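Peer 1: Here's a sequence, model it:
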Amino acid sequence: MRGNSNVAVLINGRQQTIGQSVLSTLPAASIERIEIISNPSSKYQSEGTGGIINIILKKNKKDNVSALASVKAGTARKYAANLNAFYSKGIYNFNLQLMYNNMGLLRNSYRNRYFYFPDSTVHFRDDYKNRRYKNFDNFIGAGSGINLKNFEVFANFRYGLFELNKVKTGFQTRSSDPESIYEDYWNQSTTKIHWNYFETEVTMKLKPNNQRHLVELLLYRSHEIGKDSYSIHSHPQNNPPGETGTDEKITTDQTGNYHIYQGLLDYTFNINKSNTIEAGASFKSVDRVNIFNKGLYNFERRAWEYNPALENKVDNTHTLFSGYFSFKGQAGRFSYQAGLRGEQEERGILISYGDSTINFSDFDWFPSASFSYELSQKLKLVSSFGKRKQVPKLWAVVPFTYVDDKNFSTSGNPLLRSEIAMKGEIGVEYESDRFSGSLSYFYNDFANSTMLVQATTSEFKSSGNWSNIRKHVKQGCEAGNKIMASKHITVSLNASVFSNHFASQFENKTFNNKAISWTSSLVFDFSFGKSARLQVYNVYESKYAMLQGYYTPLLLTNLSYSHSFLNKSIVV
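Peer 2: This is a model prediction of the structure:
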């Protein structure tokens, strides 16, 4: 939404910590309406910076049994299928979800990378002609709950398996200054990720007889274990592969064990029909243990050889405490929301190789505000502003980006970074009997500090200096339109054009990169009665990098068919 993928999903106002995949498992017949909130209140962490999708389900006082099955296929070997079953009896309900998802991708790319160090500059130039992805995300989930007049409780459990296989083949040029080293390599990199995760979530709502008060409690726990492997096979272009001394095959393997705990206590007070106050507190604790090892491939033995002396264990703890307050309301044609969020972040990182320890604590305030004004019954002016701290992603790539025999960089490493994200937008929303849409300008600003890590044969220690600042500014225009062509056919057309500006500052050196991206999608929805639906999803996108003078086009088409094969109600 508006160039930001951090979208929070709610069902009947309940936050879904388990994730956005719930969107594909809900039967369309069970949805009453969908609310889009482009600028969330201060209640939400970084997962809400892109906006909120609130799905309101139909209320059914009957016992109900329903099931939905769907399949999907697309270009670049995309396949997906899911099954969602729901059963309710009186105040009790139960749901079961199964999903298989294999979303492949094939595209070309070209990249320039500069690494600045106190005594040298290292430059990599990559030209990959074939990048193939295989992305599996499969899970099974079950949930149950009780819905009383003044009290609700829901519990969900999910087991998932995430697999990613990625192969990139191309050429790489390596150069270093002042050594004046210049080499051309044929290069192939392979990424394999196999990750298991177990998630449990409990949400409770207390609604006193006085409907002006609402108390919500959320508890979440996740356990994730897995292994990642990143291997690079390269040799100089002027030497054939397989010759001793010219062929190089390196792998970095990682095993991980993560524990995540999250809690939220929220209180809402309705002052009157038009104004609401919301306040609460939350915490999130992440404990990760990663073990990394580097291996060289022995071509004579045709086997990987690992050096135990290079094994590196990284213990990372991350705790976030937060409190928030927000106020929203409406006065005539004017709607508004304003909030303030305070976050205390504690980070601790222990690197076994070299006995390096990194600890820091930080507190910051994050404001948010939005307003909308109805110019007419079918035309609305909207604007918003927000600031959040991005929670570091859990998918660690490698402990440090390998540059040469002496230097490593934490650039791009989620274990060692926290990112501040600011967003703003202004636009209009319009609708008619068969036509609805929006047009907006958005601005997203991301910034994070990274740390330089230097290594020798006997030491592996961080510099302790977070002076390398990486910034990413994304701004552009986005438009979306939806047309009811007939009773059974809906056409959606969305398009966006935005610029990307990347800047990295280290000491007195600055590296800038700019790119222009555009994307468009054309979606056709066909409904057949109340139980069947066919969707044709077409996407075209491209990026042009101004400094390198390249562009990467991508065109894909997906076909999705869903059918509700069991949907009956029994009168109590």
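Peer 1: C-alpha only now, for contacts and for neighbours.
Peer 2: Will do.
Peer 1: Residue 542: what's it in contact with?
Peer 2: Applying C-alpha atoms under 8 Å, 6 or more residues apart in numbering, we find residue 542 in contact with 517, 518, 519, 551, 552, 553, 554.
Peer 1: how about those residues, which pair is most distant?
Peer 2: Greatest spacing in those, by C-alpha to C-alpha: 519 and 551 (13.0 Å).
Peer 1: Strands - which of the contacts of residue 542 land there?
Peer 2: The strands, defined by DSSP state E, take in 517, 518, 519, 551, 552, 553, 554 from the contacts of residue 542.
Peer 1: Help me confirm that residue 47 is found in a helix?
Peer 2: Yes: assessed by DSSP: H, G, I helix; E, B strand; the rest coil, residue 47 belongs to a helix.
Peer 1: List the contacts of it.
Peer 2: Residues near residue 47 by C-alpha under 8 Å, 6+ apart: 6, 7, 8, 390.
Peer 1: Also residue 330?
Peer 2: Going by C-alpha under 8 Å, 6+ apart, residue 330 touches 274, 275, 336.
Peer 1: and with 6 Å instead?
Peer 2: Residues in contact with residue 330 (C-alpha atoms under 6 Å, 6 or more residues apart in numbering) are residue 274.
Peer 1: and what of residue 123?
Peer 2: Counting by C-alpha under 6 Å, 6+ apart, residue 123 touches 113, 114, 174, 175.
Peer 1: how much space between it and residue 408?
Peer 2: As judged by C-alpha to C-alpha, to the nearest Å, residue 123 and residue 408 stand 13 Å apart.
Peer 1: Find the residue closest to residue 470 in space, skipping its chain neighbours.
Peer 2: residue 504 (4.5 Å; C-alpha to C-alpha, 6 or more residues apart in numbering).
Peer 1: Just name the closest of the ones in strands among the contacts of residue 542 to residue 143, please.
Peer 2: residue 519 (37.1 Å).
Peer 1: The contacts of residue 123 in strands, which ones?
Peer 2: Using DSSP E, the contacts of residue 123 in strands are 113, 114, 174, 175.
Peer 1: please give me the structure for this one as well, since I'd like to look at both together:
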Amino acid sequence: MNRVKEAVLAILFMLFTLSTFAQTGSVKGKIIDAKTKKPLEFVNVSIRAIETQKPLTGTVSDSTGVFRINRVKNGTYILSASFIGYKSVEKEFTISPTARNVNVKNILLEEDNQVIDEIKVVGQRAQMRFEIDKKVFDVESNISQAGGSASELLENIPSIEVDNEGEISLRGNSSVTIWINGKASGLSADNQAQILEQIPAESIERIELITNPSAKFSPEGTSGIINIILKKNRKAGYYGSFQIGADILGGYNTSGSINYSSGKIESYLNIGYRQRKSGSKDYSDRINLDDQGNPVSYLNQNGRRDRKGGALFTGVGLTFHLTQTDHIGIEGFGHFGNRNSNNTIRYESDVPGSFSSSERISNSDNSSKGGNVNLDYKHEFSEKSNIIARASWDLWVSDGTSTYKQHSLYQQNKEISSWQKQESDNRSQSWEFQADYVNQFSEESKLETGYKGTLSRQKSPVETYSGETETTAVFDELLYNKYSYNRNIQALYVTFSTKVNSFGLQLGLRGEYTDTETKSLGYERTEATAHPYKDNYFSLFPSLFLSYSLPQNHEIQVNYTRRISRPRGWQLNPFMDMTDSLNISFGNPYLSPEYSNSFELNYIKTWEKHTLSVSTYYRNTDNVIQRIRYREGDVMKSTSANITQSSSAGAEIVAKNKLLKFLDFTTTLNFYYNELEGFSYLPADADAPVTGERDDNFSWTGKIIANAILPHAISLQATGSYNSKQIIAQGHREANYRLDLGARKFFFDRKINLSISVQDILNSRNWHSITSGNGFKQDSDSWRKGGVFRFTLSYNFGNMKASKQKQQRTSEGMNNIIEEF
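Peer 2: Coordinates of the predicted model:
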């Protein structure tokens, strides 16, 4: 009898459940950028009852722009799609017994870049937006960097730091990959600082931060990828712009662009020239110690460097739409520049047998040229399946001549002079071949697979002439070096992503085979007699991404990737650079790559005027490459070595807040803990091993960007940043801070605008480090001149004017701003 009751109750329960689900349905659709026609990821989609206007539930779009909300009861609702930087869109739909599964199809979102004509209040495009695998920063509205360089622009992007030598780090880690337009484009760790200093900021459209890339992307760089996207707008018709600017140090810049697009052809041309002048100072105080750690002597130095140089940067692109499904494009950019640097160093010392004072004057002239050419072909099998084939070629050439003149005073008024000239000819070129296939089986599932081959070649011969004076200088056989570095990488990848209700999954695997060969030839050595160092290895890089959408616009993401950081070319070159006789540096051809396991947990919540992103991350790294220093007599030597393991954990908080109708803030806080294990390393020519104790510390950085839109077409911007104390190999770096300001005024229906900016207005950005090792303690500091004012005037032409209907609509939407004043 009990079993009969249980069976009846079970049947009644199933009938009740079925009747409940029979009264519910679902709504789905796809979010698309109205301008680019590309799907938008991570768009917030919510529904509310049309009668009560009460919010009910929501979700976010996936990597293909698709969204789906299940278990919606019968009734009529309003669906709302919102995304930072875009105008919100609403649609009405009804769930009924005859229409349980509603497809609203494509929802087009337009960028929220308003032009106010009547009241002269100008809106700015949102500077930051979140996508499922990256953060995107639109930099066209970055006022404080108008007239600057790409390197200076990166300094104002959250999570990125740039030191005084141009080295870039992401979340406190300098092992980061820099791309231009989604590929290496010839940039390497050896040349990127010089190139980024000469690319005009006006040529950049946006910057993407990919902190934990999936298996689809290159695993190079343990901290992630910084992707610089150059301008190549493709609106119908023609339009363009022209800019001129100057700064108080004597630098100036000019640039122009023009775009033309029709049904069959899309094209763009950008060209810019930038002349730059800058100054910097540095000092270093070194105390030499005996075996018991007691001071025995000192060597202090103070330096001043003045730099100037100019660079021409140009980009051009053509896209041909051959058919509805076949597209071919060719694009490229070129760079032509020169740079002169004058450096004066004054020494004081009481080292026995050494000079008591000395002055070293160096002058260097460098010219550089290079660029990238890219050819790609896209075939669309269907709306959900396509293949893209790409081939690109990069060439970078840097020629330089440096002279060094030193005059030293010894005891008993003994004087010694020396003169050196060093000539270098650095050349690097690479080829990339890539094919990517995408097949979206359904709105929830997608397969991506592809191949990428990279062939890189570098040569950097150096010749030196030495003597007491310029007239007596002769060829120096000991300072001759002919270095070559070849690296080939073959990679295959596959990723699969799917979504079931609110749960998303992406699995990926990438395999890379790398072969490298380095040669360092001294004087009278030939290719036949040289013994190259070769290193061939195969590596697998898995990735896993999980996401879950919660009600009320909450999203949680968890991901894991394996990363690699290969040694840089200069780190492998064993040639001893003795141009500074007291500071000798050389590379290590036996370096191995670093490998990292990276984990992230991300949470994002969006309100109408606020967005909050919280990311926690953990990364452990083996074979950490660090620069080490050790003393031999009066000489300080430095090289690179795989010395230890490291781990870091942190939390990054990014908030976008619109506090008033005319004021918004983008705030980034990054808290992280670093740990370096202890090490003991014996260089080949050292008498005693270089040791380091285990070291750890807690560091944090903060950056805030404030934008204000005022009446009379005026906008203001302030960017402040702070870096706390951080550990480095054999020591630490002290805290520093910086403040940049900018203002912009539009004239004549937004066709002309004037920007005024000042960088590092407090002149507070310096890099102060304290290090110690076997037989020494050293305190060093360097800083560039701050308080640099810039002025930039821009003129826009072509079909840029908004329609009267749009002007009227946006004017009505901004009337409330006037009331604030």
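Peer 1: Quick check: TM-score for this pair?
Peer 2: In this superposition the chains share a TM-score of 0.74, using TM-score structural alignment, normalised by the length of structure 1; 532 aligned residues with a C-alpha RMSD of 4.9 Å.
Peer 1: which among the ones in strands among the contacts of residue 542 of structure 1 end up buried?
Peer 2: Among those, those scoring as buried are 517, 518, 519, 551 (criterion: 16 or more other C-alpha atoms under 10 Å).
Peer 1: So the second one sits against residue 499, correct?
Peer 2: No: assessed by C-alpha atoms under 6 Å, residue 518 of structure 1 is found out of contact with residue 499, at 8.6 Å.
Peer 1: ok so, going back, neighbour-wise, which of the contacts of residue 123 of structure 1 leads?
Peer 2: Highest neighbour count within those: residue 175, with 18 neighbours (other C-alpha atoms under 10 Å).
Peer 1: Skipping its backbone neighbours, what lies nearest that residue in space?
Peer 2: Using C-alpha to C-alpha, 6+ apart, the nearest residue to residue 175 of structure 1 is residue 182, at 4.4 Å.
Peer 1: For the one you found, grab the count of nearby residues.
Peer 2: 11.
Peer 1: Please tell me how far it sits from residue 112 of structure 1.
Peer 2: With C-alpha to C-alpha as the criterion, residue 182 of structure 1 and residue 112 of structure 1 are 15 Å apart.
Peer 1: next one: residue 486 of structure 1
Peer 2: 49 Å.
Peer 1: Nearest to residue 566 of structure 1 among the ones in strands among the contacts of residue 123 of structure 1?
Peer 2: Of those, the one sitting nearest to residue 566 of structure 1 (C-alpha to C-alpha) turns out to be residue 113, at 54.2 Å.
Peer 1: from memory the closest one sits against residue 126, does it?
Peer 2: No: using C-alpha under 6 Å, residue 113 of structure 1 is not in contact with residue 126, being 8.4 Å away.
Peer 1: Need the residues touching each of the two.
Peer 2: Counting by C-alpha under 6 Å, 6+ apart, nothing touches both residue 113 of structure 1 and residue 126.
Peer 1: In a markdown table: the buried ones among the ones in strands among the contacts of residue 542 of structure 1, plus distance to residue 307 of structure 1.
Peer 2: Output for these, formatted as a markdown table (distance: C-alpha to C-alpha, whole Å):
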| residue | distance to residue 307 of structure 1 |
| --- | --- |
| 517 | 43 |
| 518 | 46 |
| 519 | 46 |
| 551 | 41 |
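Peer 1: Counting neighbours, what do you get for residue 5 of structure 2?
Peer 2: 10.
Peer 1: should've said residue 482 of structure 2
Peer 2: By other C-alpha under 10 Å, the burial measure for residue 482 of structure 2, its neighbour count, is 20.
Peer 1: in structure 1, what residues pair with the helix or strand where it lies?
Peer 2: For residue 482 of structure 2, the host element (DSSP states H and E) is strand 481-500. Using TM-score structural alignment, the residues of structure 1 aligned to strand 481-500 of structure 2 are 312-331.
Peer 1: what's the mean distance for the matching stretch versus structure 2?
Peer 2: On superposition with structure 2, the mean distance recorded for stretch 312-331 of structure 1 (mean C-alpha distance after the TM-score superposition for structure 1) is 1.5 Å.
Peer 1: Show me what counts as buried in stretch 69-84 of structure 1.
Peer 2: For stretch 69-84 of structure 1, burial by neighbour count (16+ other C-alpha under 10 Å) applies to 69-76, 78-84.
Peer 1: Apologies, that question was intended for stretch 742-749 of structure 2.
Peer 2: Residues of stretch 742-749 of structure 2 classed as buried: 742, 743, 744, 745, 746, 749 (neighbour count, 16+ other C-alpha under 10 Å).
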